[in-house]
Every structure is written in C-alpha cells, then in structure tokens.
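Q: Predicted structure and sequence below. I'll ask about it afterward.
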Amino acid sequence: MAAVSIILAIFLFLLGYLTPVSTLYTLPISLLLLIFGITRLLKKENGQVRR
C-alpha cells in the first residue's frame, strides 16, 4: 500500500506539473500521498504496522 501511494503521488505530481490540469489540486494531494506513503514505509520498516 505504501509503494502504491508513493507511485500515485509521483504520477499526480507529474500530471499537475506537466499538463494544464490545475496544480492547485494535484500538488497538495500528491504531497499528502507522498507523506502518507513514506510514513507507512518507515513504520513497516520498524515493525509498527498492524494489519
């Protein structure tokens, strides 16, 4: 799930940055997804994620 959110964040960032889609919406959403994905990866690395 963390890797998927990081890939989705990168895709949304590129979509908002390189196309005329409004960056007002895509950049904050991609930033939130990136932060969520990184925190999930760090928690998973430390063994703190519960299913």
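A: Cool, got the structure.

Q: Going by C-alpha atoms from here, please, whenever you check contacts or count neighbours.
A: Will do.

Q: Could you pull out the strands in the protein for me?
A: Applying DSSP state E to the chain gives no strands.

Q: tell me, which helix in it spans the most residues?
A: The single longest helix within the chain, with elements called by DSSP state H, is helix 23-46.

Q: Comparison target below:
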Amino acid sequence: MPLAAGIVLSTFTDIPAVSVSGNLTLGILWSVLQCGLFVATAWAYEARHPAVNR
C-alpha cells in the first residue's frame, strides 16, 4: 500500500500539492508518515531480534 500511494503521489503533481492544514500539504504529510513507518518498523525489528555480540 505505501508503495502504491507513493507512485500515485509522484505521478500526479496536483495530488501532493493539496493543502491539508495551512502550509502542510498532502505530499509533506505522506513523507512524514513514511519516515515514521520506517522508524517504527526498524525499531520493532531491533526489539524482536537483539544484536548478537561476536
């Protein structure tokens, strides 16, 4: 789903330019959500798979 939404947002320039609140646009909001999703999944992965000292 995130990949499909990213493709749609990058294909059409009018969609990311839609104002959500003040200067916040749909493109900026989607970028922030993507970064948050990446950090959350990386954190969850690290929490489940602790590093092994070699």
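A: Nice, I can see it. These numbers come from a predicted model, not from an experiment.

Q: packing partners for the longest helix of the first structure?
A: With contacts defined as 3 or more Cα pairs under 8 Å, 6 or more residues apart in numbering; DSSP states H and E, helix 23-46 of the first structure has these neighbours: helix 2-18.

Q: center of the second structure, which residue is that?
A: In the second structure, the centroid-proximal residue (Cα atoms, centre = their mean) is Gln34; its distance is 0.6 Å.

Q: ok, now which ones touch it?
A: Going by Cα atoms under 8 Å, 6 or more residues apart in numbering, Gln34 of the second structure touches Pro2.

Q: Burial check on the equivalent of Leu15 of the first structure over in the second structure, number of neighbours?
A: Alignment note: Leu15 of the first structure maps to Leu9 in the second structure; criterion TM-score structural alignment. Leu9 of the second structure has 17 neighbours, counted by other Cα atoms under 10 Å.

Q: thought Leu9 of the second structure was touching Val18?
A: No. Leu9 of the second structure is not in contact with Val18 according to Cα atoms under 8 Å; the separation is 10.6 Å.
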